[in-house]
Each structure stands twice: as structure tokens, then as C-alpha cells.
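Participant: attaching a predicted model along with its sequence, questions to come.
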Amino acid sequence: MKNHSKQTNKLNGLEPVKEIQNTDISKFIVKTLPLHEKIRTNRLVISKDGGSYGKEVPVRIFVLGGNDGEISQFNTFYEDEKAFIKANDHVIFFQVIMFENKIVSHEYSPISNNKYFRNSNNSPLLANQKVWRYFNLTKFEDLIKNRTLFFNRLDRFIDKLEGISPDSCEECILNTETGKSIVEKHENIRLMKERFNFARNSTFTSCWHINNKQNERMWKEYANERSSVAIETTYGDIMSAKEDVQLPLHIEKIRYFDEPFVNQESYWFPFLFKRRAPYEWENELRLSIYAYNYDNQTYIRTKVPLDKFIKKIHLSPLAKKHELINIEKMLKMHKVNIPVYFKNKRVI
């Protein structure tokens, strides 16, 4: 299943930001996106069994450019990291929404004042970086019994600001965008908020913890029972297991910020950002699935290869011998052969 669309053109040395902002958007997008590509992306929808079928849905397309004079386009719903990688050193000019081969609207980047629009320079993780997930016993058994990973819809998270850009992004539109009327600015804010809601209802996430050792606060917050467990893996193992996942999966470290804050990524990819003070201790690695037509579902399950995905199973610091016996029986029943650690010693 492919719904990723990319086209490339050269700007012949022109300054991309000024050139694109002064371009007739309808002429530009029609020129750069061939008709067959418009039809193909318009009709591809992820179905609930992971396949695709024909149904007319709005297509959301990013248009990017950089100092290399190159223009690129990506479907907003990402099957790989190409759009994110491209955005590291290119500017997202706008997002175009098309339906039935017609432009419905376009949301531009608030980039007139470039000093407010810098990327966060997120450093990549090493393959051997340890990553953890803390479970109560019920959720752990669900994982090993069904061999599926649970992805919760973003708008169902306790933090109701998940997937919403900071207020400073709206202020950036209102206060720094020269050459835009107040009507145009408020329309862009409306499109930004509409995009939030669309993305939050279409993004499904599994949250993991980056650390080289167990974290006492994570035990207390997410697995504060004697029967709880933590599974240990590595970033490299997660990336390897990604190839076996049925749906397009994006894996990236969460970035944390203090208000006021605005950059290109927090504006367009707010699901990768959190307010620093309440959440930075979580040091989160986020696994996300972006799906068009799951907005009537509150979660997604996808198959994962447990032998690739899990290095070790750690029992809670509160556990007693009884909990160890129960875990041993559970693993045997579900035919799972993964090392188990109890009081920091391997016991299975």
C-alpha cells in the first residue's frame, strides 16, 4: 500500500520562501502534481484490515523548498521518515488540501520572520540505546497473548494538549506575518486548528521511555502494582521490528519546550512536542500510526514480532515470589521465550 507522493522541481536559484509566497497557489500545485498522482492519492485510504480501497477523501500535501532551489511535495500522512528528514533543512511553505482533484484550501507557514522558525535539531538515537515500556499485568498479558501492540488515539490521552501547537504559533501568525491581511491571518489560524483536530483523530500512539536503566518514577506512575512488569528493548530492535508492522509506523523522540516557543516542527508536527515542565522526565520515544479512516475507533492494534521487540522482562521492585510464579506460568502458556529478571537477577 502506497499513498506517499513526491514530486521535485528546481527553482533555478530563486529564493524559495519569497518566490513561493508570491506564487498563485492554484497554478503552482496543478503544475507540480501530475493528474494521475492526484487521482491515485485521492483514492487511497487505509482500511481497518491494513489494506487500501477506493474512496474519495481529501488529500493533504506538504510543499517544501530550501536553499538548494528544490521544491518537494509529500502526502501529509507519512509512510516513512522522508518528509520529516526533508523538513530538517527545508522550509514547509504550505499544506494544500485537495478533494476530487480540486484545491479546497491551503495553510501557509508563518515564516516571514525567520528567526522564529528554526528546527529543533533533534539528535538521533543510537541503535543500542535502551528503551522501556511499563505495564500492569493485564496489559502485559494482552501483549504476549495477542502479540499485538496497542496504539491509543491521540485525542484520548490524559493530556488534552497532545497534538496541539503552543499558543505562540498562533501569536506568530498574528504578529509577524507581514503582507497578510487580518482576514488571511485568521483563516490560517482556523486551518491550523482544523489540522490539529484532524491529526489528533487520525494519529494513534504507543509511548515508550528512553533510559539506560529502570526508572523509579516510571514504576510509580505507570506500573505501581506488585504484579507489574517493565519490558526492555533497544531503539535498534524497535526499528528492526518496524519492518514487520502491518501499518505505516513513525518512530521519533519527543522534544520538550518552554513557552513561548515556535518553530517549524512544533507548528506542523505538534504531536512530536510536549511542554517541558510537566513531562520532560518521561523522556519519551513515540511510536505513531497515521491513518485516514480510523476516526470512529479509539485505538489500533498491530502485530509485532515479540522475539525482535523485547530483550528482557523485568518484574516490579514490589514483586514477591508469587508474582514470579504467575509470570512464569503466563509466559509458558503463551509460548513466549524471553529472559525474565527478578530483583535484578535473571530467573528465567
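Facilitator: Nice, I can see it.
Participant: contacts and neighbour counts: CA atoms only from here.
Facilitator: Noted.
Participant: what helix or strand is residue 338 located in?
Facilitator: Using DSSP states H and E, residue 338 sits within no helix or strand.
Participant: just checking, it touches residue 314?
Facilitator: No: at 10.5 Å, residue 338 does not count as touching residue 314 under the criterion of Cα atoms under 8 Å.
Participant: okay, these two: which has more neighbours?
Facilitator: Neighbours were counted for residue 338 and for residue 314 using other Cα atoms under 10 Å; residue 314 has more, 20 against 14.
Participant: so which helix or strand takes in the more buried one?
Facilitator: strand 312-315.
Participant: any idea how far that strand is from the chain center?
Facilitator: Distance, stretch centre to chain centre, for strand 312-315: 27 Å (Cα atoms, centre = their mean, to the nearest Å).
Participant: which is the next helix or strand following that strand?
Facilitator: Next helix or strand after strand 312-315 toward the C-terminus (DSSP H and E): helix 321-333.
Participant: what packs against that next one?
Facilitator: Helix 321-333 is packed against no helix or strand, with contacts defined by 3 or more Cα pairs under 8 Å, 6 or more residues apart in numbering; DSSP states H and E.
Participant: structure B:
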Amino acid sequence: MEAEKTAVILARLRLGESAASMEWRIKMLRAYARENGLAIIKEFTGFENNPLHESDLFDESLNFIDDQASKITIILYDDCILEDSAISKRYKQLTENGKVELDNFFHPCFVEPTNSQIKIWRYLTLPKFIELLHSRELFFSRADVLRNDDRSEGTTLTNAGRAAVEMLRLIAHHHGAQPLPGQPDITVAQMVSLLATKNQAHDELLKQFFISCWHMNEHENFAMWRVYSEPFGVCIQSTYDSLVDSFNDTEYGFYRKDKKVYAGEVKYVDWDNYYIPGDNAFWPVMHKKREFGYERELRCIVWASGKELVKVGVELDKLVHRIYINPYTPAWFHQVIAGLCNKYGLGEDRIIQSSLT
């Protein structure tokens, strides 16, 4: 029989951050351990500004692990060892002895809202709302399909990036055999070819990304009603923590190591002066033009190859805080939504008629 895998939690926040933030951090790490079959035997939590290789909490956790008989996983949020120190050398020794490994929950492409209870909104047409109630699943749009509304969706190159590539092409036309500055093992012409291949490959990769889009705001938004709903539409209001905790799918989940639902804020940038990082395939789908900044978008993303459609199961009672009815609907439409909510067990007490008229 395989021995139970054990873990310790190392939850650190900077001095001055709130106790509520620490509570949320610990909650996430506990859920991550539970979802991935790790039994927590100790928790180290606290506020400090030191990097991990100088952390008293990390040192304390290594002391504890050194006394254990079996290998221990340290579950962190977003820490890594950047420099040599007495603490990092000790960690390396314990690693070589098969006693410890680090497991980070955080993904660098997905920056969570600083306020885990920020309100989020999903504007829906009536058919999509009914489908959500009936299936109890969130629909995730394939990333390349989103280009029907925004042609730059998921692109690897901004205007600045395209200009740089075009300049490189011009140089390759006259000096293609010369080595690339700083990279003597590759020529300018080879780099141009490599970039073209990479861009084509990413366009195909977009077909494997599936996205659920939410709007972050403390209030409903007139522009979002106009763009993303319809006269007989509704808006679901939730919070970030309720959203990520609501996933109860048999295949995908926010706290899973594999088959993960990633979640984070979209970064809005100046397309003429910004270069999208190229070291991770998620970066292009987490950047948008600054002109779309009014969307204040939170994205949930699933990476699923070989699928045309992705839906992720949710607990509706946990996800749905309020249901706002489009401000332009007639009074009788309230009873239609109330009937649907009662039929599917949500109750009509969550329904609010929008006052944006």
C-alpha cells in the first residue's frame, strides 16, 4: 500500500498586509493540498518582508522537516529561491537527501485580485442564463472564437512587436547570415523563421484555450449591459472567492494541479509600446489593448486539447449572489426570471431589477 503523501503549508505575506488576506491565503493552500491528495501535518504562517532564502518561516519549516522520517512537500503561494544563503544551501541538502520539495500554487500569468471578495459580474443573454441554470455548468468560449469580437485576441504580437519583427525581416533581407546580436548560435534569418513558426503555432494553440470572462466592479455597469447582454438579459453577480470555490466539476478545478481552472486579472497595455512576454503560452490570452480597459476583466481559463467545447460544473448556490435583470425589460419579465430561479432551486430573493434607466 502506498504511503500517504504529507505536506506543510508555508503562507507568507508582507508586513502591513491584512489578516483577511492571510486567512484567504491559508484557505487556498489548504484546499490545494486537499484536492491533490496531500495530508497537511504542519502550518507555518506569518508576515515578513524577507525573500525565501532569508525567511525565518522557511528556516523553521526546514527544521521541522529535517526531523521527519518521510519526504515532505512544502506548499507555497508564489515563492522561489533566488540566491545562495545558509537557508538555501540547507534546503538543497534536504532535497538531495530526498526529504523535501517545493510546490507553488501561484501561476505567474494569473494575478489574482488583491481583494478576494471583489464583486464580479457575468452579463448573459436569456438563453445562456437558462442553460447555466439547467446544466449547472459554466460555458467556456474557445479563445480563437473570441477574435470575432476582438481581432487582436490572444495574439503574440502587439503593434510594437510587429514593428520589431518587420525590422528584423528587413535586416535579414540584407544580412540574414549574420549571427543575432547576443546569440551567436543563431542567425538573423533563422530567428525570423523561428518567430514566424512560433506565431503560427500559437494561433493553433489558441484552439486549446477555453475562457470564461467576468467583469470586476462594485456596481453594475451600463456599458457592459449594452455590449454583452440583450433587452431580455440578466447579469449574475458573484465574488472572486465564491467563483473559484464554486467549481465542483469531475474533470476541472481551481485547486487542482492538473486539469486546472486558472483565474486572474487581464492586463491592459499600450499596443504601440508594449511587448507581450514570450516565455509562457498563457501571456497572450492575459493581455488586451488598453482601449478595452473598461471591461476590467477577470478571466478563468482551461487548457484542453482535442476539445471543441468546455463546460465546467459549478455549485449555483455558492456562485450566484444576485441576479440583476436588464434595465430595459418590462415589469412582467421579473416573474419570468423568478419562475426560472424557483424551478432550479435558487429562489427569487436574489433577483434585483436594475435601476440603470
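Facilitator: Now that the structure is in, tell me what you want to look at. Remember, predicted model here, so these are calculated numbers, not experimental data.
Participant: re the thing from before, which strands or helices does the strand holding residue 314 of the first structure pack on?
Facilitator: strand 229-234, strand 340-342.
Participant: ranking these by burial, who's on top?
Facilitator: Most buried of those, by mean neighbour count (mean count of other Cα atoms under 10 Å): strand 229-234, with a mean of 23.
Participant: on that earlier part again, mean deviation (superposed) between the strand holding residue 314 of the first structure and the second structure, please.
Facilitator: In the superposition against the second structure, strand 312-315 of the first structure averages 0.7 Å from its aligned positions (mean Cα distance after the TM-score superposition for the first structure).
Participant: let me know the secondary structure of the residue opposite residue 206 of the first structure in the second structure once aligned.
Facilitator: Aligning on TM-score structural alignment places residue 206 of the first structure opposite residue 212 in the second structure. Classification of residue 212 of the second structure using DSSP: H, G, I helix; E, B strand; the rest coil returns strand.
Participant: how about the contacts made by residue 212 of the second structure?
Facilitator: By Cα atoms under 8 Å, 6 or more residues apart in numbering, the contact set of residue 212 of the second structure is 138, 139, 140, 141, 299, 300, 301.
Participant: out of these, who's nearest residue 44 of the second structure?
Facilitator: residue 300 (29.4 Å; Cα to Cα).
Participant: against the first structure, where does the regular element (helix or strand) spanning the closest one fall?
Facilitator: Residue 300 of the second structure belongs to strand 297-303 when assigned by DSSP H and E. Counting by TM-score structural alignment, strand 297-303 of the second structure lines up with residues 284-290 of the first structure.
Participant: name the residues that touch the matching stretch?
Facilitator: The contact list for stretch 284-290 of the first structure (Cα under 8 Å, 6+ apart) reads 77-78, 131, 151, 199, 202-210, 247-254, 272.
Participant: now the strands: where do they sit in the stretch 101-250 of the first structure?
Facilitator: 102-108, 130-135, 148-153, 203-210, 229-234, 249-253 (DSSP state E, counting those that start in this stretch).
Participant: so which of those strands comes closest to residue 310 of the first structure?
Facilitator: Closest among the strands of the stretch 101-250 of the first structure, using Cα to Cα: strand 229-234, at 5.1 Å.
Participant: helices or strands up against that closest one?
Facilitator: strand 130-135, strand 312-315.
Participant: please name the nearest non-neighbouring residue to the aligned partner of residue 143 of the first structure in the second structure.
Facilitator: For residue 143 of the first structure, the aligned position in the second structure is occupied by residue 132, per TM-score structural alignment. Residue nearest to residue 132 of the second structure in three dimensions, not counting chain neighbours: residue 138, with 6.3 Å by Cα to Cα, 6 or more residues apart in numbering.
Participant: coming back round to it: can you name the next helix or strand after the strand holding residue 300 of the second structure?
Facilitator: Next along from strand 297-303 of the second structure, by DSSP H and E: strand 310-313.
Participant: who's in contact with that next one?
Facilitator: Strand 310-313 of the second structure is contacted from outside by 136-141, 210, 247-252, 304, using Cα under 8 Å, 6+ apart.
Participant: top of these by number of neighbours, please.
Facilitator: Greatest neighbour count in the contacts of strand 310-313 of the second structure, by other Cα under 10 Å, goes to residue 210: 27 neighbours.
Participant: and stretch 28-40 of the first structure, how far from the chain's centre?
Facilitator: In terms of Cα atoms, centre = their mean, the centre of stretch 28-40 of the first structure is found 26 Å from the chain centre.
Participant: how long is it end to end?
Facilitator: For stretch 28-40 of the first structure, the first-to-last residue distance is 19 Å (Cα to Cα, to the nearest Å).
Participant: what do you get for stretch 235-252 of the second structure?
Facilitator: 24 Å.
Participant: wait, residue 202 of the first structure sits on residue 293?
Facilitator: Yes: taking Cα under 8 Å as the definition, residue 202 of the first structure is a contact partner of residue 293 at 7.3 Å.
Participant: so these two - more neighbours on which side?
Facilitator: It is residue 202, of residue 202 of the first structure and residue 293, that has more neighbours when counted by other Cα under 10 Å, with 22 against 14.
Participant: for that one, give me its contacts.
Facilitator: Counting by Cα under 8 Å, 6+ apart, residue 202 of the first structure makes contact with 153, 154, 290, 291, 292, 293, 294, 295.
Participant: kindly recompute the last result at 7 Å.
Facilitator: 290, 291, 292, 294, 295 (Cα atoms under 7 Å, 6 or more residues apart in numbering).
Participant: show me the contacts for the residue nearest to it when sequence neighbours are not counted.
Facilitator: Distances taken as Cα to Cα, 6+ apart place residue 291 nearest to residue 202 of the first structure, at 5.3 Å, with adjacent residues excluded. Residues counted as contacts of residue 291 of the first structure (Cα under 7 Å, 6+ apart) are 46, 202, 203.
Participant: what range in the second structure does the strand holding residue 314 of the first structure sit on?
Facilitator: Using TM-score structural alignment, strand 312-315 of the first structure corresponds to residues 322-325 of the second structure.
Participant: buried ones in that stretch, by neighbour count?
Facilitator: Neighbour-count burial for stretch 322-325 of the second structure, with 16 or more other Cα atoms under 10 Å as criterion, is recorded at 322, 323, 324, 325.
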